[in-house]
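Novice: got a predicted structure here, sequence first:
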Amino acid sequence: MQDIGGLLFRRLTNELDIHGQIALDSWLSQQDPMSRQFFENCADWDQLQSALQVMYSFDEKAALADLQKKIDFGVRSDIPVVEIAQRRHKYKFYWTAAAVLMAVIGTAVFYTLNKGKTNIASLPVKERYHNDVNPGGDKAVLELADGKKIILDNVRNGELAQQGAVSVVKSDSGQLVYKVGKSRSEGFGLISEIKYNTIATPKGGKYQVILPDGSKVWLNAASSLRFPIAFAGNERLVELIGQAYFQVEKDKSKPFRVKVSSLDGTAGSTQVEVLGTEFDLMAYADEDHQTTTLLGGNVAMISGGQKVIASANQQVALNKQTSSLSLIMNPDVDEIVAWKNGLFQFHNASIQSIMRQAARWYDIEVDYSGEVKQQFSGTVPRQVNLSTLLQILEATGWVHFRIDGKKVTVFLK
């Protein structure tokens, strides 16, 4: 089936090519007259709002329900409706996707209805978005034990290097895979000294690596992981800068430990110990807290003589100002690991928090003109261009943005 939602989205953003127009016209010709007229009227944001006014006279529930029926959401039916809300205000802005989520996440188009108002929230002037920024992707650099560096996003699939008994392979799916000898025991026996590799993602990058023990690691943007090419000895120790999601292979005889390092590569005072589990570890230098969030198993977070043990659906947070550890029950796991699933997801988040995520993913600098005090909640695919994310935030009526090269300025509306 054609990605009809994606075609509608590209028409709204003036990015629909001739082939897409033909596909969209073909799909429209198969619809009933009322549906066809509705979608033909939705050629820009204002017409989308007008169509809803005519058809439903602002019966919001009916509009949302019917529009969702008219478009096949297919893959992710749990995402299409997004609420943007301010904690201290009664107004609510209701968004619905006007596009099918394509592939795993896809591209979404949202419209806004503000209770008590008859006009859609003002949208950005095109001139402020002519320097659009593409989203990030699979980008990373691998540094081998001998100092050689391999740019992973450009290199071919297959074996990249041989380090003693350990081969480094880029799989057909783009993962970095470490294979130790003909068997793990043989490989470990042939390791005469511990050698380390480092994989680093830039801003606008992400990557997945399968470690020598079979543990899987997803690296977020602006992050790095240093690890031995084979886990000899009585522990599995790696060092992290930034953020990563770990899916650790169980080995009770050899605990898995993550040491949080600073940006200059020196080891920090925080360490996470696990036996076998899934968890997200966020340790960006520009965030107020370091957090370890458990999805399964148990971990212990150790810092400054403190030790806190967490179980599934719990989080351990390190307050950088007070250097204290705290255990948080039932954190919003979906929001925390949204980045791994290809989403921006935020709940009662400040614009500063949202823009820090955007800065890392789009490789931009952010400046502020005025103080935005409102808090935002919503879900947006990370595959969209920067301008789409900013338009969604702007439609709340609280902020304006300007893109100037790699610099984004946030204005109080």
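Specialist: Thanks, I have it.
Novice: alpha carbons only for contacts and neighbour counts from here, please
Specialist: OK.
Novice: quick one: the strands in the stretch 151-300 of the chain, in order.
Specialist: Using DSSP state E, counting those that start in this stretch, the strands assigned to the stretch 151-300 of the chain run over residues 158-163, 166-170, 176-180, 196-201, 205-210, 216-219, 223-228, 236-247, 256-261, 267-274, 278-283, 289-296, 298-303.
Novice: among those, which comes closest to S387?
Specialist: Between S387 and these, the tightest spacing by CA to CA is seen for strand 205-210, at 18.5 Å.
Novice: who does that closest one touch, helix- and strand-wise?
Specialist: Applying 3 or more CA pairs under 8 Å, 6 or more residues apart in numbering; DSSP states H and E, one finds that strand 205-210 contacts strand 137-138, strand 176-180, strand 216-219.
Novice: now render those as TSV, adding mean neighbour count.
Specialist: Below are these laid out as TSV (neighbours: other CA atoms under 10 Å):
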stretch	mean neighbour count
strand 137-138	18
strand 176-180	23
strand 216-219	22
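Novice: OK, contacts around I150?
Specialist: Applying CA atoms under 8 Å, 6 or more residues apart in numbering, we find I150 in contact with 141-143.
Novice: thinking again about what came up before, quick check: which of the strands of the stretch 151-300 of the chain is nearest to A349?
Specialist: strand 289-296 (14.6 Å).
Novice: out of the contacts of I150, which sit inside helices?
Specialist: Among those, no member falls in helices (DSSP state H).
Novice: out of those residues, which are buried?
Specialist: Buried residues within the contacts of I150, defined by neighbour count using 16 or more other CA atoms under 10 Å: 141-143.
Novice: now the residues you listed in CSV, with distance to S223?
Specialist: Converted to CSV, the buried ones among the contacts of I150 look like this (distance: CA to CA, whole Å):
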residue, distance to S223
V141, 11
L142, 12
E143, 14
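Novice: now, the residues you listed that are in strands?
Specialist: 141-143 (DSSP state E).
Novice: closest to V366 out of those residues?
Specialist: Using CA to CA, these come closest to V366 at V141, 25.2 Å.
Novice: and that closest one, how far from I210?
Specialist: Taking CA to CA, to the nearest Å as the measure, V141 falls 15 Å from I210.
Novice: try this one side by side with the last:
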Amino acid sequence: MVLSLSYRRPQRVDTIESRRCDDYISDNEKEDLSLRSGRSGASTGVPDALAFDKIINGGTCPPMTIRDFMNYLIYIEHSAENLQFFLWYREYVQRFKEASTSDILLAPEWTQAQENEVIAKLHKAAADKRKKEPKAAEIFKGTDFEKRVETVIESKDPFSTPPRTAGSHDNDTPSVFSGNSSNATSCRSQAQNAFNAAGANQPFSIQPFREEIDRVVATYIADDAPRQLNLSSREQKVVLQALAYTTHPSAFRTVARSIENTLRTQAHRNFIRWSICNGNPARVWFARGLGVGTIVLATVLAVILALSRVRRGWRALAAIGWVLGIATLIAAYKGMCVVLHGLHHRHIRPWELFVEDDGESRAKTSFDSFGSSNSYEEEPWIVKYEKRNIVRKVFDREVWIQEPALRQIQDTIFIQSMICALLGAGVLTAVFVAVPGGRLF
């Protein structure tokens, strides 16, 4: 069974194009967007069987499990911290609800009114700062320093999201997960520095889960944290003000909503699109070349037959090559190899080829909420995979695709490719059969 023939795979969503949930839309729109992003359908190219919630809750098979999703975010999209924070927050909300009543009373809820008040203060501070900055530009107006001053002013926008390269933190960054006193003290110190930088008061240490919140700040929120979330300056200050007041899950309201929105509307769709590809880049380029070569050979055959004295019907033989070549080329354009698809196989990912003790350790660390950075540049498989020659990469090890919904998508794309190939080959065949024979030999 296949999907509708009008099916289109998910469009790639770039980080730049993804709207920041809290900066540009109202609260009602945020809730509506979160609800709509959780639904799948033909409009997004994601079937219900591969919905975000289904993957997160373990309702899918390889290569569409939450572990595969995490590996994609680590090695391909370089934003695994979003999923790691999301999983931690979801668990934290549950644990907070199960805490004793006396503990909960020490951590009051962070209300929307309090958050709006903090945002208003930040807006006012930013407006006052902008009023002072143009004076510097006026002083240097008409001089060589004018453009430099403008650049400096623009770069100081407190509402801009600072760029952060993936894997910018070293692998030797100490893990804040360890429960020993030295690490706990280090986390507390980093959290205090973050609160001071945001202009927040130091929190009460007697609140429930305060030590864990310090670890969260040191791991995800503070500047230069090993898994620093890609938050705007305003988002970072708001959440730090909230965490200085309480350890209630509502303190993460804005950040959690923004991270979940990014995972649902960007990372999830990109993961589905990427998973549709059943071959590695070398195999896909090989398939494209094979498709183009088959089309060229079929065209040469048709030209030779048209210039010869053979009957017109023999020219239709080229249609076989055109169908195979066009179908292969279209499928390869969408990242699929028709040979692998015929077996419902996929290439094993590079980081899966060399599964050793270190690979198992990475798998465990990636689901550790307070582990070290997600940098993987020093992992042994990178050097090993680069040493493999191109032929070996083209014919790499394969594994069966277990997820039925993914096979269904690939079947649909293959049928679409065959239909386009038949139409294209039919037009070319009609043209070559209709032209007069050359009778040159």
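Specialist: Thanks, I have the structure now. Please read these numbers as outputs of a predicted model, since none were measured by experiment.
Novice: TM between them?
Specialist: TM-score for the superposed chains, counting by TM-score structural alignment, normalised by the length of structure 1: 0.22, backed by 157 aligned residues with a CA RMSD of 7.4 Å.
Novice: grab the nearest non-local neighbour of A256 of structure 2.
Specialist: Nearest non-adjacent residue to A256 of structure 2, counting by CA to CA, 6 or more residues apart in numbering: F86, 7.0 Å away.
Novice: how about M329 of structure 1?
Specialist: Q314 (4.9 Å).
Novice: what is the burial count for the one you found?
Specialist: Neighbourhood size, Q314 of structure 1 [other CA atoms under 10 Å]: 23.
Novice: go on, S29 of structure 1?
Specialist: S29 of structure 1, neighbours per other CA under 10 Å, totals 10.
Novice: how about CSV for the helices and strands packed on strand 205-210 of structure 1, with distance to N41 of structure 1 added?
Specialist: Output for those, formatted as CSV (distance: least, CA to CA, whole Å):
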stretch, distance to N41 of structure 1
strand 137-138, 34
strand 176-180, 47
strand 216-219, 43
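Novice: re the thing from before, turn the strands of the stretch 151-300 of structure 1 into CSV, including distance to A62 of structure 1.
Specialist: Formatted as CSV, the strands of the stretch 151-300 of structure 1 follow (distance: least, CA to CA, whole Å):
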stretch, distance to A62 of structure 1
strand 158-163, 53
strand 166-170, 49
strand 176-180, 48
strand 196-201, 45
strand 205-210, 40
strand 216-219, 41
strand 223-228, 45
strand 236-247, 40
strand 256-261, 50
strand 267-274, 49
strand 278-283, 39
strand 289-296, 37
strand 298-303, 46
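Novice: closest to N348 of structure 1 out of the ones you listed?
Specialist: strand 289-296 (16.8 Å).
Novice: give me the helices and strands touching the closest one, please.
Specialist: strand 278-283, strand 306-311, strand 314-319, helix 333-336.
Novice: and the angle from the first one to strand 236-247?
Specialist: It refers to strand 278-283 of structure 1. 110 degrees (axes from the mean of the first three to the mean of the last three CA atoms, to 10 degrees).
Novice: what residues sit buried inside the top helix by length along structure 2?
Specialist: When structure 2 is scanned for its longest helix (criterion: DSSP H), the result is helix 404-434. Buried positions in helix 404-434 of structure 2, judged by neighbour count with 16+ other CA under 10 Å: 405-407, 409-414, 416-422, 424-425, 428-429, 432-433.
Novice: what does the helix or strand where A65 of structure 1 lies rub up against?
Specialist: Using DSSP states H and E, A65 of structure 1 sits within helix 60-70. With CA under 8 Å, 6+ apart as the test, helix 60-70 of structure 1 has contacts from 35, 52, 55-56, 96-98, 113.
Novice: which residues in structure 2 form strands?
Specialist: According to DSSP E, the strands that structure 2 contains are 345-347, 398-400.
Novice: can you put those strands in JSON lines and add mean neighbour count and distance to V323 of structure 2?
Specialist: Formatted as JSON lines, the strands of structure 2 follow (neighbours: other CA atoms under 10 Å; distance: least, CA to CA, whole Å):
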{"stretch": "strand 345-347", "mean neighbour count": "22", "distance to V323 of structure 2": "22"}
{"stretch": "strand 398-400", "mean neighbour count": "15", "distance to V323 of structure 2": "26"}
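Novice: F38 of structure 1 - that's part of a strand, no?
Specialist: No. Counting by DSSP: H, G, I helix; E, B strand; the rest coil, F38 of structure 1 is not found in a strand; it is helix.
Novice: burial of it, as a residue count?
Specialist: Count around F38 of structure 1 with other CA under 10 Å applied: 19.
Novice: and what of Q47 of structure 1?
Specialist: So Q47 of structure 1, with other CA under 10 Å, has 16 neighbours.
Novice: so who does it touch?
Specialist: N41.
Novice: in a helix, that's where it is, yeah?
Specialist: Yes. Looking at Q47 of structure 1 with three-state DSSP, it is inside a helix.
Novice: circling back: out of the strands of structure 2, flag the one nearest C187 of structure 2.
Specialist: Of the strands of structure 2, nearest to C187 of structure 2 by CA to CA is strand 345-347, at 41.7 Å.
Novice: right, I'll call it a day here.
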